[in-house]
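*Asks:* 3D model of this:
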Amino acid sequence: MSFLLYEVFQADKMWQNLPKLAQQVDKETAQAILQECAKIAEQELDPIARQGDEIGVSYKDGVVTTAPGYKKAFQTYVDGGWTALGGDVNYGGMGMPKMLTGLHEEMLCSADISFALYPVLTAGAALSLAKHGDEALKQRYLTRMYSGEWSASMCLTEAHSGSDLGIIRTKAIPQEDGTYNVSGTKIFITGGEHDLTENIVHLVLAKLPDAPAGPRGISLFLVPKFQVNDDETLGEFNNVSCGSIEHKMGIHASATCVMNFDDSKGYLIGELNKGLACMFTMMNFERIGVGIQGLGAAVRSYQNALEYAKDRLQGRALDSKQNGVKNPSQEADSIMVHGDVRRMLLNMKALNEGSRALSSYISMQLDYATYGEGDEQVKGETLAALMTPVAKAFFTDLGFENTVAGQQVFGGHGFIREWGQEQLVRDARITQIYEGTNGIQAMDLLVRKIATSNGAMLKVFTDEVNTYINENKDNDVMAEFIAPLGDAVNDLTHLTTDLLAKSQTNINELGASANDYLHVFGYTAMAYIWARMAQVSLSKKDNNGESGDDFYQSKLHTARYFYTRILPRRLSLIASAKSGCDCLFDIDDELF
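*Replies:* Sure thing, here's the model as predicted:
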């Protein structure tokens, strides 16, 4: 993490060059934060994660109780000020940049995704409230959310309305005092009810009776579990109840609730009928956060699998007859001698480190969008919007792939509960589904971002990469990375042009190729970041052309592995994307 922050992205210099950040964070502060976060993850969260999965949350008569140890761990987390880490400084937040809070989230998710969901959902809701809420709401609710006294949830989905939010049925009836009576039922609500905080603030999408049809009629309301009195004490119960909890494949210690609102008093956030835009502030934050969840599970999987592979003795190396037995004092070699085990581990290593680096790059764009000015801010906003669906879908697809790979390294031991690998597989699976399925993210990238801008948004990214390529085209030491990176960017550009042209006569071409396209984009973007990491590592080289330090040697070898064994994945994806949509739509539904 320090390598990325200070050597690859030079975040400490960036922070000092942004006036809105310069007074809040420096390298020393950032390092202290990450060190303390590591302690929380290791000492408080890791010990409760296993029993959290096995016992889970419980429900009785509308009351949800978290797993043993969660309430104590959450209070420790609150006492450390972590709930304020990325918050608005005007309301008690610490105002730390996303580059830092993103790494913080990864640590939490590696330790326990279920625990991480409670504060991360609250942070996302706080972001939406801070940007769109009026001053009275921010003073009353935002300060308590940052202090950790209150938590929050995001209430979008209904039984008949998942991705199509335009058909929600939850109603908001205007009242004479300017409030609204909100009634309806929401499902799949993470942290909708629990015993960690004394009040829960729900951000609820609803429609007024005379609202326009579809998504243009959605408004956003703040609906607390308990009303707040004028003296800031908690008041009456606000008719917000949990009807049941979901029994899930994974994240058992996260309360996933069916929430009922029965003439519950709500407060408008933003403007009427523009609630979806307000909620997207939170949703985009959460989508990047979900990508980090996938990464966190994958990192834990790699750590587990590597330790196991070094200790597990099975068989002899294939070359033992030619080169002698590698471990003559034992009856077998460790499974590290087997090519396929090394393949799985290096895949995990390259994809995890690439995902962390690309996540940090996207976080940097968010920081420019939030704290920058002028062209710098505009570019940050564009790149952050472009790459949000990539962060969510690409990182979670790779995260699930890597949890399964870790399980495979364990063999039969990966399938039983004792080693913890099967929990990572189960927990990671939801990350590909919630906050907009990965197929929807692919459509968001190709249709809403690329096609709608006629490729202009993509050009902002490819221009940056091509500038980097041109700056290093005469650097012989970097040739092994620059040449294939140039090929990848050119292929991405040509694929984009081809798909946009085809879509002019058949719009289904975009839907048919969107998933392939997102992954081509992801591998290409990751190649750019791996080149930058390799360049830093090469700068530390000794007289033999390799790094003189184990860390940089490892980084350089992993970069080469990514370029040699993983980047070529994009070629088959490009062929698939270009194959057209006829093979999908020519078959009648009855023939499936």
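*Asks:* alpha carbons only for contacts and neighbour counts from here, please
*Replies:* Fine.
*Asks:* ok but Phe221 is inside a strand, no?
*Replies:* Yes: counting by DSSP: H, G, I helix; E, B strand; the rest coil, Phe221 is found in a strand.
*Asks:* so how many other residues sit close to it?
*Replies:* Other residues within reach of Phe221, judged by other CA atoms under 10 Å, total 30.
*Asks:* ok, and the closest non-adjacent residue to it?
*Replies:* Excluding the flanking residues, the one nearest Phe221 by CA to CA, 6 or more residues apart in numbering is Leu268, at 4.6 Å.
*Asks:* tell me the secondary structure for that neighbour?
*Replies:* Strictly by three-state DSSP, Leu268 counts as strand.
*Asks:* how about the contacts made by it?
*Replies:* Shown in contact with Leu268 (CA atoms under 8 Å, 6 or more residues apart in numbering): Gly133, Thr179, Tyr180, Ser219, Leu220, Phe221, Leu222.
*Asks:* swap in 10 Å and give it another go.
*Replies:* Residues in contact with Leu268 (CA atoms under 10 Å, 6 or more residues apart in numbering) are 132-134, 137, 172, 174, 178-180, 203-204, 219-223, 275.
*Asks:* drop anything exposed from those residues.
*Replies:* 132-133, 137, 172, 174, 179-180, 203-204, 219-223, 275 (16 or more other CA atoms under 10 Å).
*Asks:* identify the farthest-apart pair in these.
*Replies:* For the buried ones among the contacts of Leu268, the farthest-apart pair by CA to CA is His132 and Pro174; their separation is 19.3 Å.
*Asks:* now the other sequence, so there's something to compare against:
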Amino acid sequence: MAHYPPSSADHRFLLFDVLDAGTALQALPALREADADLLTQVLEEAAKFVAEVVSPLQATGDAPGCRLEDGRVLTPPGFAEAYRAFWQAGWPSLACAPEDGGQGLPWVLEGVLYEMLTGANHGWTMAPGLLHGAYECVKHHGSPELKARYLPRIASGEWLATMCLTEAHAGSDLGQVRTQAVPQADGSHRITGTKIFISGGEHDLTDNIVHLVLAREPGAPPGPKGLSLFLAPKVLPEGVPLPPPPGEGRGGGTSTHNFITCERIEEKMGLHGSPTCVLRFDGATGWRIGEPGRGLNAMFVMMNAARLHVALQGIGLLDAAWQKAHAYARERTQMRAPGALRGEGAADPIVRHPAIQRILQTERAWVDGLRVLAYRTGLELDIARHHPDVQRRASAQQWCSLVTPVLKALCTEQGFGGASRLLQVFGGHGYVKEWGIEQIVRDARITMIYEGTNEIQAIDLLLRKVLPDGGAALAELLHALEADLRDDEDVQARFAALREVTRTLAAESAHAPTLPYEAADDYLRSVGLALFAWAWRRIESAPGAASARWREAAAAARLRILPEFELRLQILRTQCEAAAAAQAAPVD
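*Replies:* Take a look at the predicted model:
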């Protein structure tokens, strides 16, 4: 199978039959016109665009990759044309506000679009992947002047954006950022420093690139509280003077190109179609976004949107790997399947072999359950923004706060691990480039690292979201889900066990400060599996779920995935017991 056709029928079933998205969105005045018919039409057109325009560039973009020539990055053949068609067709502006030139459609619709795009071509999709986060950041924290100048073109996708956080000495520890921003008399700042791992830091897809840069103003306190956020465009607006940058031999001038240089493109394991750049800011002109010293607050608006996008990347990549493996298994014949009534020497398609069925059914069950959780989170994001009731907005925001780190970690681990298992369906053929599955495995690995490593997601969940209130917010979320599936003893038992282990962790962590750090990964996995069980019960209770397609996936979820929940709980209980024993042990 050369190209990726998005799973449109599955998207519609999970959104409208399982989650009843149409009813949920109709309750939001700002989205009342976004009924199921309109959303279905948009999804169908999106699937068509993805399959016909973006998917064919997957392999051709991986082979040559990007190249740096005279400070300019050239993307693979066809990428620039496809991106031009993408933004001119209005796809980046789906969920942006009409007053900014957007279409005012639900965020959940944009989420499904980006899942499709990633499944079709992860490298290409990296370019527009940060647009919505940049839009939200500038919209909520930018000055009126910056909004007027940049917001419409970010919303439309005419100009792409980057997120410039990381420095060579400061990975996840942003408090160590050294990039400087010196204020000028005209209200601008001159930014000096070097940023690494900048996706799309330089390219030929758009005429301008809007860089959002974390930097430190003179006299700012050390650590994260001293960081501010700045907007530094690749191309300056007309009429903005270009001051001479520091250093000999370089004077000021009238060129509109800012003093931002791409030093190199990183040679990566995957994502060869996406230029990951080292950017040097040599006194580049920029403007502060938001208040001094509150750059992380402004940036996290962008980060949270990006993390949900990354979760959807994991789902899209897993679905693409499943589709390739399933198509191959239907065509490849090897030996007789166990129990087959065939003549001696006959061969069956390997899709009939139990070992292959196990892989395919299990990974399909993961795709289905994770989609329900991700789409529900997208709906909650829309509710948090638009619901008329303040308490309902607050509960939706609580859902997003708790579930986003779980999804980012769970979906990306499964995206990579599941794609690797699906490569097994191909045998040795999967390890060579011909079939395309090895590219998905390579591309998927980064999702577990960027936008906050999965270990950081686990720490964020347990230490920042659960333990401070003793698990009360999580218990409230679980109670709401129990009410959603009345009298479901299986889900209730899992939730009760999760509440119990949360209480135990909270109690033992009070005198064992390293315990939550040691337990965080297993705890996140436990929460994810409990939510995954709820998601599958919702699927099974929906009209239309009685077909063989959904019954087989449900059985795989029940028999091969959910038993891990007990394993994770036992690990957590053992860790708590060890911490208690250490506390009770006499001191020599």
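*Asks:* which residue in structure 2 aligns with the residue nearest to Phe221 of structure 1?
*Replies:* Taking TM-score structural alignment, Leu268 of structure 1 has Arg288 as its aligned residue in structure 2.
*Asks:* quick one: that match from Glu145 of structure 2, how far?
*Replies:* Arg288 of structure 2 sits 11 Å away from Glu145 of structure 2, going by CA to CA, to the nearest Å.
*Asks:* again with Ala46 of structure 2
*Replies:* From Ala46 of structure 2 to Glu145 of structure 2 the distance is 33 Å (CA to CA).
*Asks:* so for the two, which sits in the more crowded spot?
*Replies:* Between Ala46 of structure 2 and Glu145, counted using other CA under 10 Å, the more crowded position is Ala46 (22 against 9).
*Asks:* which position in structure 1 pairs with the more buried one?
*Replies:* Match for Ala46 of structure 2 (TM-score structural alignment): Cys37.
*Asks:* ok, and the closest non-adjacent residue to the residue nearest in space to the middle of structure 1?
*Replies:* The centre of structure 1 sits closest to Gly291, judged by CA atoms, centre = their mean, with a distance of 2.2 Å. Spatial nearest neighbour of Gly291 of structure 1, excluding adjacent residues (CA to CA, 6+ apart): Lys392 at 4.1 Å.
*Asks:* that neighbour contacts Glu435, correct?
*Replies:* Yes: counting by CA atoms under 10 Å, Lys392 of structure 1 touches Glu435, with 8.5 Å between them.
*Asks:* overlap of the contact sets of these two?
*Replies:* Contacts common to Lys392 of structure 1 and Glu435, judged by CA under 10 Å, 6+ apart, are Asn284, Glu286, Arg287, Ile288, Gly289, Val290, Gln441.
*Asks:* most neighbours out of the residues you listed, which is it?
*Replies:* Val290 (30 neighbours).
*Asks:* helix/strand/coil for it?
*Replies:* helix.
*Asks:* again, but for Glu202 of structure 2
*Replies:* Strictly by three-state DSSP, Glu202 of structure 2 counts as coil.
*Asks:* now for the equivalent of it over in structure 1, how many residues are close by?
*Replies:* Aligned by TM-score structural alignment, Glu202 of structure 2 pairs with Glu193 of structure 1. By the measure other CA under 10 Å, the count of residues near Glu193 of structure 1 is 32.
*Asks:* quick one: Glu193 of structure 1 from Leu556 of structure 1, how far?
*Replies:* In terms of CA to CA, Glu193 of structure 1 sits 47 Å off from Leu556 of structure 1.
*Asks:* over to Val120 of structure 1?
*Replies:* In terms of CA to CA, Val120 of structure 1 sits 33 Å off from Leu556 of structure 1.
*Asks:* try Thr281 of structure 1
*Replies:* From Thr281 of structure 1 to Leu556 of structure 1 the distance is 37 Å (CA to CA).
*Asks:* neighbour count for the two, which is higher?
*Replies:* Taking other CA under 10 Å, Thr281 of structure 1 and Leu556 do not tie; Leu556 has more neighbours (23 against 18).
*Asks:* can you tell me which residues contact Ala458 of structure 2?
*Replies:* 405-406, 408-410, 464-465, 516-517, 519-525.
*Asks:* what do we get in structure 1 for it?
*Replies:* In structure 1, Ala458 of structure 2 lands on Ala442 (TM-score structural alignment).
*Asks:* also Ala346 of structure 2?
*Replies:* Looks like Ala346 of structure 2 aligns to Glu331 there (TM-score structural alignment).
*Asks:* burial measure for the spatially closest residue to that match that is not a sequence neighbour, as a count.
*Replies:* With sequence-adjacent residues excluded and distances taken as CA to CA, 6+ apart, Glu331 of structure 1 is closest to Leu313, at 7.9 Å. By the other CA under 10 Å criterion, the neighbourhood of Leu313 of structure 1 contains 17 residues.
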